[in-house]
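A.B. asks: Structure, please.
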Amino acid sequence: MKKKIYFAGGCFWGTQAYFSLLRGVVNTQCGYSNGTAKNPTYEDVCRGNTGHAETVMIEYDDSMIKLDKLLTEFFKTINPTTKNRQGNDIGSQYRSGIYYVDDADINTIQEFIENKQREYSRPIVTEVLPLLCYYPAEEYHQNYLDKNPGGYCHVDLNLIQKDDKIRN
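C.D. replies: Next up is the predicted model:
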């Protein structure tokens, strides 16, 4: 069964590139979520007054990869104890977040975070909220690192285990 989850992990270029490599992920898309502006542009979001986070929609085949595994991979790519910052990117649009569309996922997410908190001395500040709104980002942001292999990325794409990759 195909399912969706939305991850905000700083700059969406690296998050999209990372999850597009995972076996069982069937589609990814960069966008803006959980803000107040309708149909924001990248420039709108960068001004910091829309409330949107740079977010990646992840569509996955639940028979091939489970939400727990996606969460494990997501936490490899973020610092969940920093607010409004990932890597060199600073601002509320770069906050970390998990935005769900299936209410059945909330228990898995909360349990995962409770267990993960044991690994950190500082509190996890990653948002966990229902997806309130989502707008696809402009085309030039989609699969940006495939189009621009030398582009900036705070995510280490080599963290994916070889067996989990769809391409090496």
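
A.B. asks: CA atoms for contacts and neighbours, from now on please.
C.D. replies: OK.

A.B. asks: Now name the helix or strand holding the residue located most distally from the centre of the chain.
C.D. replies: Distance from the C-alpha centroid of the chain peaks at Ser121, with 22.9 Å (Cα atoms, centre = their mean). Using DSSP states H and E, Ser121 maps to neither a helix nor a strand.

A.B. asks: And for Gly97?
C.D. replies: strand 96-100.

A.B. asks: so what does that strand touch, helix or strand wise?
C.D. replies: strand 2-9, strand 127-130 (3 or more Cα pairs under 8 Å, 6 or more residues apart in numbering; DSSP states H and E).

A.B. asks: Just the buried positions in the very next helix or strand once past it, please.
C.D. replies: Sequence-wise, the next helix or strand downstream of strand 96-100 (DSSP H and E) is helix 106-117. Of all the residues in helix 106-117, those buried under the rule 16 or more other Cα atoms under 10 Å are 106, 109, 113.

A.B. asks: here's the other one to compare against:
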Amino acid sequence: MGKNNLKTAVFAGGCFWCTEAVFQRLEGVHQVVSGYTGGTIKNPAYREITSGRTGHAEAIKIEYDTDIISYNELLEIFFATHDPTTLNRQGADRGTQYRSAIFYIDDDQKERSQIMITNLNTEGVFNDPIVTEVAALGAFYNAEDYHQNYYNQNSNQGYCQFVINPKLSKLQATYKSKLKKEIQN
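C.D. replies: Here you go, the predicted model:
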């Protein structure tokens, strides 16, 4: 993997434990960092995020190799592994910190995101219109260490079993060819 091929994508799709676990499993994804973005408070802590008053979303920053996986493929998997039609909510998690959002880094990502949303809405992929926010990436703050690599370190925890495992099963069934080789089996 050459450094010239590494790009960054930032998505928010509910709890970052879920999105982190999904994207860590994709071939071509070099690193996934859980964090906070889209709000107004500098250096927020998790306890502030959970209040919903910071404006930040729980998000992930993905470093990926464009020779192996494209931004459009990341977008497709992002939309397939969360509900982009519910405003400020994913399952039982409610609040602006759980909103569906794409934080673009450049005009190309912005345009690709908007085209993907238009196409999914036109094709009627979801029963309701997509409410995913598309916004320029501002400051991204890494979440506390105990949030990093959460599923991989806590897969027996109840939340992981009941919320994340079904997402990973769907990923395995739908995108098996996109998974890292050690996960495909």
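
A.B. asks: gap between stretch 55-75 of structure 1 and the chain center?
C.D. replies: Offset of stretch 55-75 of structure 1 from its chain centre (Cα atoms, centre = their mean, to the nearest Å): 10 Å.

A.B. asks: To which residue of structure 1 is Pro44 of structure 2 aligned?
C.D. replies: Using TM-score structural alignment, the partner of Pro44 of structure 2 in structure 1 is Pro40.

A.B. asks: so its match makes contact with Tyr135?
C.D. replies: Yes: when contacts are counted by Cα atoms under 8 Å, Pro40 of structure 1 is listed as touching Tyr135 (7.4 Å).

A.B. asks: Which residues are in contact with each of those two?
C.D. replies: Common neighbours of Pro40 of structure 1 and Tyr135, counting by Cα atoms under 8 Å, 6 or more residues apart in numbering, are Tyr32.

A.B. asks: quick one on the thing from earlier: in structure 2, what stretch matches the strand holding Gly97 of structure 1?
C.D. replies: Against structure 2, strand 96-100 of structure 1 falls on residues 100-104 (TM-score structural alignment).

A.B. asks: and that stretch, how far from structure 1 on average?
C.D. replies: Compared with structure 1 after fitting, stretch 100-104 of structure 2 deviates on average by 0.6 Å (mean Cα distance after the TM-score superposition for structure 1).

A.B. asks: Dump the helices and strands packed on strand 96-100 of structure 1 into a markdown table; add distance to Val101 of structure 1 as well.
C.D. replies: Below are these laid out as a markdown table (distance: least, Cα to Cα, whole Å):
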| stretch | distance to Val101 of structure 1 |
| --- | --- |
| strand 2-9 | 7 |
| strand 127-130 | 6 |
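
A.B. asks: if you compare those strands, which one is most tucked away?
C.D. replies: Most buried of these by mean neighbour count (mean count of other Cα atoms under 10 Å) is strand 2-9; its value is a mean of 23.
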